[in-house]
Each structure stands twice: as structure tokens, then as C-alpha cells.
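Asker: Please find the sequence and the predicted model below.
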Amino acid sequence: MNKELEHQFVSELESNQNIVHKVCSLYTNDAHSHNDLFQEISIQLWKAYPKFRGESKFSTWMYRVALNTAITLYRKSKKRVRTQEYDSVLFKIKADQYDDTQEQQLKLMYGAIKQLNDIDKALVFLYLENKDYAEISGTLGISEVNARVKMNRIKNKLRTILNP
């Protein structure tokens, strides 16, 4: 790939990497797994980047690739995320140290969300990112009505989990 494309990708990934960190937080339980999943999602984003047509925002496309990668890996292993090696020269991404202190008050909520199935987790994640139902439905490949109905059901499930 050409250097300009590589530069664009690295710039977009660096400016949107918190999206990937949040997805990693939903699908992992420790720092090592978080870092492995972050690496795997970055690799999948890089592989798919030449096919990114710009028909949606980069962040929307990134959500979709990140969630699909996390769900696929989670389903394959259920306990441990396997990663693939990458050429360290290819990726020159400045990885910010992920600081979850801002999210401490959400720890209980994340714990409840982790008990949901994969699609419900993804829907809640996008909802918490203030995505509208049109964008959620486009990202997950479901109808807007279905996204609204699922979200109402998920809210009830979360209430039950948090207030037994």
C-alpha cells in the first residue's frame, strides 16, 4: 500500500482509538486480553481499510469492524482471545495508555452489559455512544424498529441484573 493511504489510516486510528478501547473493554476481562484484542482489531481495520469507501463516517465503519472482530473472536474462544502477529514496522501507531479511571462509576453497568449476548452488547455499546437508531441499525444490520424494540428489552434486562 502506498504511504499516503498508510498515513491516513494511522491518523484515523489514532484519533478514534478510544472506540476500539471501549469495544475491548466490553469483550475482555484483563489488560493483557484488552491489548491483544486491540491489536487484532487494528490488524483487521488495516486489512479492511483499502475497501473503506467513505459511504459512512470512519468512526461508524470502525465500530462495525471492531464489533464484528470482537464478536467473532469471542465466539471462537469464549475464554481467551487469540491474536495474529503483525509487522511492527508496518504499524507506527502511538498507543495512548488507556485510563479507565473515568469509567469506574460505570463498572457495575459494564459488568451487567457483559452478561448480555453478543448482539445485545453491541447494541448497548452503540446506544451509550449516543448513536441514533438509524446509525445503530445500519451498523448492526437490523431494522430501526428492531433496534428500538431490542433496546427497550435490553434496558429491562439490565434493570433486572442490576436490581435483583
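Answerer: Now that the structure is in, tell me what you want to look at.

Asker: C-alpha from now on. contacts and neighbour counts both.
Answerer: Will do.

Asker: In contact with the residue most central in space within the chain, which residues are there?
Answerer: The central residue of the chain, meaning the one whose C-alpha is nearest the mean C-alpha position (C-alpha atoms, centre = their mean), is Val23 at 3.0 Å. When the contact criterion is C-alpha atoms under 8 Å, 6 or more residues apart in numbering, the partners of Val23 are Ala66, Leu67, Ala70, Phe125.

Asker: put this beside the first:
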Amino acid sequence: MDVSARPPDFVTMLNQQQALLRRVCRLYCQDADDRQDLFQEIVLQLWRAYPRYVPQPGVKLSTWLYRIALNVAISSLRQRTRRPATDELDAEALAVAQAPDAGPDADDRAALYEAIGRLSDVDKAFVLLYLEGRPYEEMADILGITQNNVRVKMHRIQEKLRQLFVRC
């Protein structure tokens, strides 16, 4: 495939939206290597879809990016759960690999990610969009549901997280 046939601004778009894509990866993968693999898979799917992307009035580029990134993340998660792990880390290595980020809010952040990790794949998508500060209208567009459905689901997810956060 001829690389020069791709729109020249794909790399610019990717650089500008990289943080969004990495947040999706962080939410769906705990392991740094898995996050990097997922990021690369999302970029590959974006690369393939980009020539067909047509900006529409009133629809943000981030809506299109989220749809692809979340679909790839959920598909990837389902594939990973079907494959049995071949190697197990010993307890000490596992503790190091799962160490929370440093900082004053590290414990709260780790507990929040643990609680979010217990949610369903779809609920994680809602949480990600909510934490990104996306309005319900945009969330509805990204997820393909009505705004009222978004409100109801967000209320239920918030209740689940409150219960899970207390247990973490």
C-alpha cells in the first residue's frame, strides 16, 4: 500500500489526539505492554479508516476517534480474555508491575482505577467519556444511544462506582 496515498494530516491529527487514545488504553489495559499493543492496534484501525473519514458539521473529530478506539479496545479485551495466560509473574514482580502512579492522590487514583476495572466493558466507556468531560449529547453520539439513555446509565454506573469504591 502506498503510504503517500494517505491524507497528509493523519500524523498531525494523531499527535493532537494521542492523549485521548492513551486514556482509552489505560482504562482497558493494566499492563504497560498491553496498553502499548492496544494503542498500536487503535492507530492501525484509525489509519485504515481515515481515508473514509468525512468531517460532518456539528460532529467532532473526537466522536469518530472515540468510536473506533472504544470498539478496538473492547474487541481486544474480549480476545485477551479468551486466550489463557501462558506465563505467571511471581508475587513480587506482580506487586511491582501493579504499583500505582506516584503523587499525592496516587492511592485514590489507584482505588478509582480498581473500581472502574470491575465495571463491564460498556460501562468503562461511559466512565471514560464522563471523566473526559464529554457532554451527554456527545456521549450519545459516540455510543449510539439517546441522551436520556446516557443519563440513566450514568446514574446507575455512578451508583455502582460508589459501592465499588468503598470496597476497594
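Answerer: Noted; the coordinates are in hand. Values in this document were obtained by computation on a predicted structure and should not be read as measured data.

Asker: What value does the TM-score take for this pair?
Answerer: Here the TM-score of the superposed chains, computed with TM-score structural alignment, normalised by the length of structure 1 as the reference length, equals 0.81; 145 aligned residues with a C-alpha RMSD of 2.0 Å.

Asker: Which secondary structure element is home to the residue nearest to the centre of structure 1?
Answerer: Using DSSP states H and E, Val23 of structure 1 sits in helix 3-27.

Asker: Tell me the buried residues in the next helix or strand after that helix?
Answerer: Sequence-wise, the next helix or strand downstream of helix 3-27 of structure 1 (DSSP H and E) is helix 31-48. Neighbour counts over helix 31-48 of structure 1 (16 or more other C-alpha atoms under 10 Å) mark 33-46 as buried.

Asker: Give me the mean distance between the following helix or strand past helix 31-48 of structure 1 and structure 2.
Answerer: Helices and strands here follow DSSP H and E; after helix 31-48 of structure 1, the next one along the chain is helix 58-77. In this overlay with structure 2, the average offset of helix 58-77 of structure 1 from its partner residues is 1.0 Å by mean C-alpha distance after the TM-score superposition for structure 1.

Asker: what's helix 58-77 of structure 1 in contact with?
Answerer: The set of residues external to helix 58-77 of structure 1 that reach it, using C-alpha under 8 Å, 6+ apart, is 12, 16, 19-20, 23-24, 27, 37, 40-41, 44-45, 52, 80-82, 118, 122, 135, 139-140.

Asker: which residue numbers in structure 2 go with it?
Answerer: Alignment of helix 58-77 of structure 1 against structure 2: residues 61-80, by TM-score structural alignment.

Asker: Stretch 25-40 of structure 1 now?
Answerer: Against structure 2, stretch 25-40 of structure 1 falls on residues 26-41 (TM-score structural alignment).

Asker: Name the residues that touch that stretch?
Answerer: By C-alpha under 8 Å, 6+ apart, stretch 26-41 of structure 2 touches 21-22, 25, 72-74, 76-77, 97-98, 113, 116-117, 124, 128.

Asker: how does it look with 10 Å?
Answerer: For stretch 26-41 of structure 2, the surrounding residues in contact (C-alpha atoms under 10 Å, 6 or more residues apart in numbering) are 18, 21-25, 42-47, 69-70, 72-74, 76-77, 80, 97-98, 113-114, 116-117, 121, 124-125, 127-128.

Asker: how far away is Thr139 of structure 1 from Ser56 of structure 1?
Answerer: For Thr139 of structure 1, the distance to Ser56 of structure 1 under the criterion C-alpha to C-alpha, to the nearest Å works out to 10 Å.
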